[in-house]
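1. Build me a model from this:
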Amino acid sequence: MTEMPYTPTDVERDALSRIRTCLGPKGWVDDAETLTPWLIDSRRVYEGRCLGMARPANTQEVAEILAIAYKAGLQIVPQGGNTGRVGGATPDTTGRQLLLNLGRMNSVRDVDAANYTMTVEAGCILKDLQGVAEQADRLFPLSLGAEGSCQIGGNLASNAGGINVVRYGNARDLVLGLEVVLPDGRIWSGLRRLRKDNTGYDLKQIFLGSEGTLGIITAAVLKLFPLPKERATALVAIADLDTAVTLLERARSASGDALMSFELMPGFALDWAEKYVEGAKQPFDTTYDWTILMEIGGPRTDGAARIALESLLESAFEDGLVIDAVLPQSEDQRAQIWFLREAIVEAQVREGAQVKHDVSVPVSQVPRFIREANAAVEEMMPGIRPYPFGHVGDGNIHYNLSQPIDMPAREFLGRYAELQHRVHDVALSLDGSISAEHGIGRSKRDELLRCKSAVELDMMRSLKTLFDPKGLMNPGKTIPDA
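-> Here you go, the predicted structure:
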């Protein structure tokens, strides 16, 4: 039976009318064709409905929208590029919620190269910001697969990670100041460009990673870094899983902690990438059990980074840690290797249904986690195909599972929750986390009840009540019900 459209109350209709007037025709969307892509999450797991989409052009318009919505009791779902992986930016199915998309707020307000900062609005595309920084001979190091379409506001709201965390940290480590609109429409102007500001609580950290449940980030002061003039890259086959940790230690030491990326991939994933993704090329003649993609940054063009990498690999070969290696000789070859890293994600999709995880454990426990998780899921489901890869340099493994070859996808996905709980149990037993960089959103909200203490949950709920007493900001996300 088709669900009937929601009919707004008189109070809600009046509020929506005032919001439309405030925004003008460019700032309001309510036709079904335009809305549809924004009502489905990037993994196509969640699909919702909404009252319409507000697209403010500046912070003052965001403040006016929230002030009107607060008085009328309208629920708000903030949204950036809609690239999230946990359903955090998708409205529910009631049709009672208002989407607030920040895409029109895409100005770079300031670049202060001497201070190594830039001040940007929430709707800026991540890749564009990388380019702005590079034009100023600076690096903005946040880098992830969706960087061509994700927006910095969403990156900060979900505390995104990516491939450079081992050297530069997560999104929250790259922020000096924020501008935030609170649920009642007040604006907190915290766009400070200071690295030392010891004047009380660090309020910005409350909103970083809060997934739009406490307020809406409208602008940020981001840290910049010296732009590497050289990037020395290698794809290596390692002797075994434990070697990954040993090689990581050596790489950080040999590079003077200039190691930017250290990515783990199973060898068969490279084969799958070559099989399914146009342009992906497996560089090894043999399929090895495990491979590492590493990259060292250098401040000069004198080849010092390359020399450090070659010296590292030479000693690693001598000690039996590395059994094969490919070092690109040009920027095109480097790009091909990084394309292969991204292609393994698409390749798994082509192999059938998947169960995905975004877990982290202490770096020293990565090999143990993979072995114990493999044993656990294979005991539960003989023939299951573990597909672990990711940012071993910071302990973040995307522990994905592909369906057994002879099992129907529906049957496999029917055990999604069971498999997920078991993998999360292994991570938690090793002092790990069920979410390393994707956030909590809707898909992991109830899992927090298993991995957060009563005290932690109480503090989270207290913050939610303090900032959003009416419960209007992104309801049903991140915070489990009491």
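2. alpha carbons only for contacts and neighbour counts from here, please
-> OK.
3. Tell me how far the residue nearest to the spatial centre of the chain lies from V349.
-> Nearest residue to the geometric centre of the chain (CA atoms, centre = their mean): A160, 3.6 Å. According to CA to CA, to the nearest Å, A160 stands 22 Å off from V349.
4. Please apply the same query to S330.
-> With distances taken as CA to CA, S330 is found 30 Å from V349.
5. okay, those two: which has more neighbours?
-> V349 (12 against 9; other CA atoms under 10 Å).
6. Can you tell me the SS state at the more buried one?
-> Under DSSP: H, G, I helix; E, B strand; the rest coil, V349 falls in the helix class.
7. Any figure for the gap between it and N396?
-> From V349 over to N396 the distance is 20 Å, taken as CA to CA.
8. how about L182, what does it touch?
-> Applying CA atoms under 8 Å, 6 or more residues apart in numbering to L182 gives the contacts 63, 66, 188, 214-216, 467.
9. ignore the last one, G200
-> G200 neighbours (CA under 8 Å, 6+ apart): none.
10. buried residues in the strand or helix carrying L66?
-> Using DSSP states H and E, L66 sits in helix 59-72. Residues of helix 59-72 classed as buried under the neighbour-count rule (16 or more other CA atoms under 10 Å) are 59, 61-70, 72.
11. Also stretch 214-233?
-> Buried residues in stretch 214-233, counted by 16+ other CA under 10 Å: 214-228, 230-233.
12. tell me how far it is from the chain's mean position?
-> 14 Å (CA atoms, centre = their mean, to the nearest Å).
13. same check, this time on stretch 12-21
-> Centre-to-centre, stretch 12-21 and its host chain are 34 Å apart (CA atoms, centre = their mean).
14. just the strands in the stretch 351-482 of the chain please.
-> With strands called from DSSP state E, counting those that start in this stretch, the stretch 351-482 of the chain shows them at 354-355, 359-360, 385-391, 396-402.
15. nearest to V45, of these?
-> Among the strands of the stretch 351-482 of the chain, strand 354-355 comes nearest to V45, with 11.9 Å by CA to CA.
16. one more to put side by side:
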Amino acid sequence: MTDPVTALREMLGPKGWLSGSDARPYQRDWLDRYGVAALGVARPADTSEVASVVKTCHAAGLAVVPQGGNTGLCGGAVADRPDAVIVSLSRMTAIGKPDLDSGSILVEAGAVLAALHEALEPHGLMFPMHLGAEGSARIGGLVGTNAGGSQAFRYGMMQDLVLGLEVVTPDGAIWNGLRAVQKDNAGYQLRKLYCGAEGTLGIVTRAILRLYPMPRRQASALVVMPDFAAAVSFGTFLRGEVGEFLTGLEFFSNIGLGLALKHLPDLAYQLEARGEVYVLVELASGAPRVPLDEILASALEWGMEQGLVLDGALAATGAHRAQFWRLREEQPEGQRLEGEQLKHDISVPPGAIARFVEAGAEICDDILPGVRINPFGHLGDGNIHY
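-> Below you'll find the model as predicted:
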């Protein structure tokens, strides 16, 4: 009987099977905290090759670890035992043409999120999933983790943006659920089970994703807040007053800002005031004449009158907006470069964010006196990176 590693090597060829030093970039997670040397890394070129790899591993009793962009922080996409095969979808990067009538697109699981954004731009369409790792995160990993991103409170999480899936099941069979319909009550919604299953129920190979028209007008502001209670109150006001335009409502702490500025010298913070927490607000509209800058400026003025806002600035240009977003998106990198850390991904009701941060700080300080706590995340939906 052929050794399974030999069978995989012969099946996939030199481009599709990596071992030794060639496999190392796939065997450790982004924080370089997790991962052991697996038997090798399979890089199948299409769904049929994924199925063949899984069948071979299943027959030999080998563990299979699906991997997208390997941007995770918890070791979920690397091996934790030596008798495992990492299945990387990095060669399956095809992005189809958008279906303008149905507002959908078929993509392979290895497609990089940023590449999808770029492909949609000429068509005036967008896929409303934005996160710091979008330059390396892949569609299959986003499905497997049921990613949310910065616009989840407006457009939903990945399970809300997936219309159909193709999946290789643990025995190597192929499940074809590639439907592009938005209303489907024909039995169990199996695609939703795969969203968030992190590859435990099968390997996502292709997906049909839901698209939206690209906004024709945007306005962004970086707001300095005295504390988390003020940030929560300001967020509540924004949802009530400008909710129909609100597409971004992010926050990060002064500790996190300091770490990012310390370790990333090309970052810039140009406001005069500093506060305990900073809120990044973004409005968008498909109507080009909606005065979003005026609406957002009025909201900031109200916040200052109420004592909720210490300072704030509207983005005057696209480069200015990108600068604001980098301050938020580089929070994980600033932490990583500072050294050892404990990380959690926690969801609470948005109204409970301030109470959670305060109570969590007291508990953590009792356990580890002097610990620095850097909460950041999504004020709109209550998801805190802690």
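17. What's the TM-score once they're superposed?
-> Here the superposed chains carry a TM-score of 0.95, computed using TM-score structural alignment, normalised by the length of the second structure; 386 aligned residues with a CA RMSD of 1.6 Å.
18. just the buried residues of helix 59-72 of the first structure now: which is nearest M53 of the first structure?
-> I65 (11.3 Å).
19. For the aligned residue in the second structure for the closest one, which non-adjacent residue is closest in space?
-> Per TM-score structural alignment, the equivalent position to I65 of the first structure in the second structure is V53. Nearest residue to V53 of the second structure in three dimensions, chain neighbours excluded: L8, at 6.7 Å (CA to CA, 6 or more residues apart in numbering).
20. Tell me how far the counterpart of the one you found in the first structure lies from E274 of the first structure.
-> Taking TM-score structural alignment, the alignment pairs L8 of the second structure with I19 from the first structure. According to CA to CA, I19 of the first structure stands 50 Å off from E274 of the first structure.
21. Who has more neighbours out of these two?
-> Taking neighbours as other CA under 10 Å, I19 of the first structure and E274 compare with I19 leading, 23 against 19.
22. Quick check: that one is in a helix.
-> Yes. Assessed with three-state DSSP, I19 of the first structure lies in a helix.
23. How much space separates the match of I65 of the first structure from E340 of the second structure?
-> In terms of CA to CA, V53 of the second structure sits 37 Å off from E340 of the second structure.
24. Doesn't I217 of the first structure lie inside a strand?
-> Yes. Counting by three-state DSSP, I217 of the first structure is found in a strand.
25. Am I right that it is in contact with L178?
-> Yes. The criterion here is CA atoms under 8 Å, and I217 of the first structure meets it with L178 at 6.9 Å.
26. Quick check: neighbours shared by the two?
-> With CA under 8 Å, 6+ apart, I217 of the first structure and L178 have no common neighbours.
27. can you give me the strands in the stretch 201-350 of the first structure?
-> Using DSSP E, counting those that start in this stretch, strands in the stretch 201-350 of the first structure cover 216-223, 225-226, 230-238, 259-266, 290-298, 322-326.
28. and the ones you listed as CSV, adding distance to S107 of the first structure?
-> Shown next, in CSV, are the strands of the stretch 201-350 of the first structure (distance: least, CA to CA, whole Å):
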stretch, distance to S107 of the first structure
strand 216-223, 9
strand 225-226, 21
strand 230-238, 30
strand 259-266, 28
strand 290-298, 29
strand 322-326, 41
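29. Which of those strands sits closest to D128 of the first structure?
-> D128 of the first structure lies closest, by CA to CA, to one member of the strands of the stretch 201-350 of the first structure: strand 216-223, at 13.7 Å.
30. That closest one corresponds to what range in the second structure?
-> The aligned range for strand 216-223 of the first structure in the second structure is 203-210, by TM-score structural alignment.
31. Give the aligned equivalent of R33 of the second structure in the first structure.
-> Using TM-score structural alignment as the criterion, R33 of the second structure maps onto V45 of the first structure.
32. tell me the SS of the corresponding residue of the first structure for Q159 of the second structure?
-> Alignment note: Q159 of the second structure maps to R172 in the first structure; criterion TM-score structural alignment. The local conformation at R172 of the first structure, judged by three-state DSSP, is helix.
33. list the contacts for R172 of the first structure?
-> 156, 159, 205, 208-209.
34. how does it look with 6 Å?
-> R172 of the first structure makes contacts with 159, 208, as judged by CA atoms under 6 Å, 6 or more residues apart in numbering.
35. M53 of the first structure versus that one, what's the distance?
-> On the measure of CA to CA, R172 of the first structure and M53 of the first structure end up 28 Å apart.
36. now swap in D41 of the first structure and tell me
-> Using CA to CA, D41 of the first structure is found at 15 Å from M53 of the first structure.
37. Tell me how many other residues surround the aligned residue in the second structure for L313 of the first structure.
-> Under the alignment by TM-score structural alignment, L313 of the first structure pairs with L300 in the second structure. L300 of the second structure: 24 surrounding residues under other CA under 10 Å.
38. ditto for the one 5 residues further on
-> Other residues within reach of E305 of the second structure by the criterion other CA under 10 Å amount to 11.
39. same check, this time on the one 10 residues further on
-> The local packing of A315 of the second structure (other CA under 10 Å) involves 19 other residues.
40. Under the alignment, what does it map to in the first structure?
-> A315 of the second structure maps onto P328 in the first structure, by TM-score structural alignment.
41. Surely its match touches A335?
-> No. Proximity of P328 of the first structure to A335 does not meet the contact threshold set by CA atoms under 6 Å, at 8.9 Å.
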